[in-house]
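1. Provide a 3D model corresponding to the input given below.
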Amino acid sequence: MTAKPFSFRLIATDGAARRGEIETPHGLVRTPAFMPVGTQATVKAMYPDQVRALGSDVVLGNTYHLMLRPTAERVARLGGLHRFMNWPHTILTDSGGFQVMSLAQLRKLDETGVRFQSHIDGQKYHLTPERSIEIQGLLGSDIQMQLDECIGLPAPREEAQRAMELSLRWAERSRAQFEAMGGPAKGQGLYGIVQGGDVAELRIASARALADMPFEGYSVGGLAVGEPQDVMLKMLEITTPAMPVDKPRYLMGVGTPEDILESVTRGIDQFDCVMPTRAGRHGLAYTRYGKVNLKNARHADDPRPLDETSDCPAARDYSRAYLHHLVKAGEGLAAMLLTWNNLAYYQHLMQGMRDAIEAGTFQDFRAAVKADWVRGDIAPLG
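-> Reported below is the predicted structural model:
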């Protein structure tokens, strides 16, 4: 049976900022969207219904980790990733390429793909564009990613060009495999990934070449990999005008609230990052007035919550003194409450941006958010 086609609807713009909706087999994704990272079929320290209640329309699963454990074949036999992790909403899976480059042992890359040893048990694998798409198809994700080569920055121009051109060839192979597996008929989407390092001409060439391929969405990869923020933003200013207007734009692996706000200003629609969940597990809270390091002793006698105006119980109903105590005592509840708070703040920021773009007041909203960050909390922040 043919599912309703994957689609993107642009609802409003305010400058370069965009408000839209992505329709997938498992529901609508409101954009700009932040996608909590569920690396191993779980958003760490959170229940799925909590993640949904905070306003998340989509979560991210990681192809590299899931192919190693429990394996895509097992997940498929058990009914697919949505059923396996009890998330009946949209799932995006990445290609696994970034993790191969950053985690795997003894990796060797060539035209066919990348050969590597698992960081878990040393078993050997060969991840090709075709195999990456096959794994994502077995998982049953709604939004899938082409396999690409992501290099760190700074990098020589020659290396950036080589990786960009290889990624374009892999994009064609990924698309052919996606169509062979019936992805379009299932209503799924496949995104191409713009590469090119920090070289403007390469970014534009990559974006234009991908735009000539029939992808459902387009991503900007290879940023937030060591370069300063101003370089990342410059690359976005150069790249987004070369990307199709009528397709979603996804900036991979980004980032801080400021990175997200500034990237929406430059026309990006989707984001993912481990930052809010990882920070929560390490005693760091994100709030309207900046970051709060609950490890710091100054919070030991502070009866205030993180944010008394928040709708999130973790931010509103627990004192900083108690949160500090949980962090110092190494209690699991610390990670649970701070992750809850952080994801709540991120989704509150996304909803604020969506509303402001639709109302035509995005620049006022942006200025107010940044003013709060500059103002900081009543007490000095950690």
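
2. contacts, neighbours, all on C-alpha from now
-> OK.

3. end-to-end on stretch 314-326?
-> Distances were taken as C-alpha to C-alpha, to the nearest Å; on that basis the terminal residues of stretch 314-326 are 13 Å apart.

4. so who does the residue nearest to the spatial centre of the chain touch?
-> With distances taken as C-alpha atoms, centre = their mean, the residue of the chain nearest its centroid is Asp272 (1.4 Å). Contacts of Asp272 were listed using C-alpha atoms under 8 Å, 6 or more residues apart in numbering, and they are 34-37, 60, 251-255.

5. quick one: which of these is nearest to Phe362?
-> Of all those, the one sitting nearest Phe362 is Phe34; the distance, using C-alpha to C-alpha, is 17.2 Å.

6. Can you tell me the SS state at the closest one?
-> strand (DSSP: H, G, I helix; E, B strand; the rest coil).

7. residue contacts, it?
-> With contacts defined as C-alpha under 8 Å, 6+ apart, Phe34 is in contact with 56, 270-272, 346-347, 350.

8. Also this sequence, please, to line up against the first:
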Amino acid sequence: MKFELKGSDKGSKARAGVLHTDHGIIETPIFMPVGTAGSVKAVHQRELRDDIAAQIILGNTYHLYLRPGLDIIQQAGGIHKFNGWEFPILTDSGGYQVYSLSGVRKIKEEGVTFQSHIDGSKHFFSPETAIDIQRTIGADIIMAFDECTPYPCDYTYAKNSMDMTHRWLERCCNRFDNTSSHYGYEQTLFPIVQGSTYNDLRKQSAETIASFERDGNAIGGLSVGEPAEMMYEMTDKVCAILPTDKPRYLMGVGTPENILECIALGIDMFDCVMPTRNARNGMIFTTEGIMNMRNEKWKDDFNPIDTSLGGHVSTQYSRAYLRHLIVSKEILGAQIASIHNLTFYLWLVTEARNQILQGNFVDWKNDMVKKVTTRL
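-> This is a model prediction of the structure:
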């Protein structure tokens, strides 16, 4: 994997780059649609490629390990052949999902024992098994196994957790470096910065993660309930330490405003379930603001969803029709809304890239933040 910087913004730390993988290039900044179980909910792969213009999608180790299971994925020839997505894929190590199962898991130095949310069966993830599982799944970019601390989190717990994450990272790297891809193409491993919302811990973790000199680096443990300004403070501190010649991935973020502000701080890669989850509940993101399609005001609005955005879904269907589908709980409503919201998110990061390369990012970003936070 290779990362090239193509330009930077004079008024901020925003960058435009190109990430090369064996399944294609990724132009950054980029948003990765979340396909937890190998599928972005309500969206075909062709729509991801042709309508949304996604360049990379995200899958989850925990969910794919439980269902369909590693044997099925391996028999298929890896995740790309199993789900029909021919472009880059990133897998989360499962650390966040284990974190969310706080009532049914036990964390020890060796790893984590947890119960399946499907049938209650017991399973064990260690740094080594997390790497082995991701080797079998076959994503282009795989994540180190870490512990995601909750918010709020006391200092002692945050430090102990961070130290264990660093020890786990060394084990992940050893396992990764002593194994190879099952399917004949290159995989790469990203470590994850932790440290909760403590400045000194974030600094220490960023320095430790940078010292491993992997192909890219991630920032975890944010967007877990802390105020947005605190997230920006931690992100800024970490980006000042992580190497400039490697991509930086802020995990699980976020709203359009979050993405724009964090691009300005030097983040290159994002993922979040928000565009598809909110779409299924009738929240639509547009170039002029946010629409709640359950509101009566859209009942007789026959204008397209968003003509400025382009794309056949956003221009073909009216707001009134989409509202009708959402209120009627028609599956097509969830499909249209999901495709539209993902199209908007990919448009947002693509336009941010264009503005960075043109030298206009800060003014454009400030104007867009006002628009994307407006309730229509």
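
9. Work out the TM-score between the chains.
-> For this chain pair, the superposition-based TM-score is 0.96 by TM-score structural alignment, normalised by the length of structure 2; 372 aligned residues with a C-alpha RMSD of 1.4 Å.

10. mind checking the SS state of the nearest residue to Met231 of structure 2 once chain neighbours are set aside?
-> What sits nearest to Met231 of structure 2 in space, not counting adjacent residues and going by C-alpha to C-alpha, 6 or more residues apart in numbering, is Leu222, at 6.1 Å. Secondary structure state of Leu222 of structure 2, per three-state DSSP, is coil.

11. The counterpart of Tyr157 of structure 2 in structure 1 and Ile133 of structure 1, how far apart?
-> In structure 1, the residue paired with Tyr157 of structure 2 is Glu159, using TM-score structural alignment. Taking C-alpha to C-alpha as the criterion, Glu159 of structure 1 is separated from Ile133 of structure 1 by 25 Å.

12. quick revisit: tell me how far the host helix or strand of the match of Tyr157 of structure 2 lies from the chain's centre.
-> Secondary structure here is read from DSSP states H and E; on that basis Glu159 of structure 1 sits in helix 157-180. Shown here is helix 157-180 of structure 1, whose average C-alpha point lies 21 Å from the average C-alpha point of the whole chain (C-alpha atoms, centre = their mean, to the nearest Å).

13. how big is the offset of that helix relative to structure 2?
-> Per the superposition on structure 2, helix 157-180 of structure 1 and its aligned residues are separated by 0.7 Å on average (mean C-alpha distance after the TM-score superposition for structure 1).

14. in the stretch 251-382 of structure 1, which spans are strands?
-> Using DSSP state E, counting those that start in this stretch, the strands of the stretch 251-382 of structure 1 run over residues 270-273, 284-287, 290-293.

15. so which of these is the most packed in?
-> A comparison of these by mean neighbour count, using mean count of other C-alpha atoms under 10 Å, puts strand 284-287 on top with a mean of 25.

16. With structure 2 overlaid, how far apart is that strand on average?
-> Average distance, strand 284-287 of structure 1 versus aligned residues of structure 2 after superposition (mean C-alpha distance after the TM-score superposition for structure 1): 0.6 Å.

17. name the helices or strands packed onto that strand?
-> The elements that strand 284-287 of structure 1 packs onto, with contact taken as 3 or more C-alpha pairs under 8 Å, 6 or more residues apart in numbering; DSSP states H and E, are strand 290-293, helix 332-359.

18. Export the contacts of Asp272 of structure 1 to TSV and append columns for distance to Pro25 of structure 1.
-> Formatted as TSV, those follow (distance: C-alpha to C-alpha, whole Å):
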residue	distance to Pro25 of structure 1
Phe34	19
Met35	17
Pro36	19
Val37	20
Leu60	15
Leu251	22
Met252	22
Gly253	24
Val254	25
Gly255	27
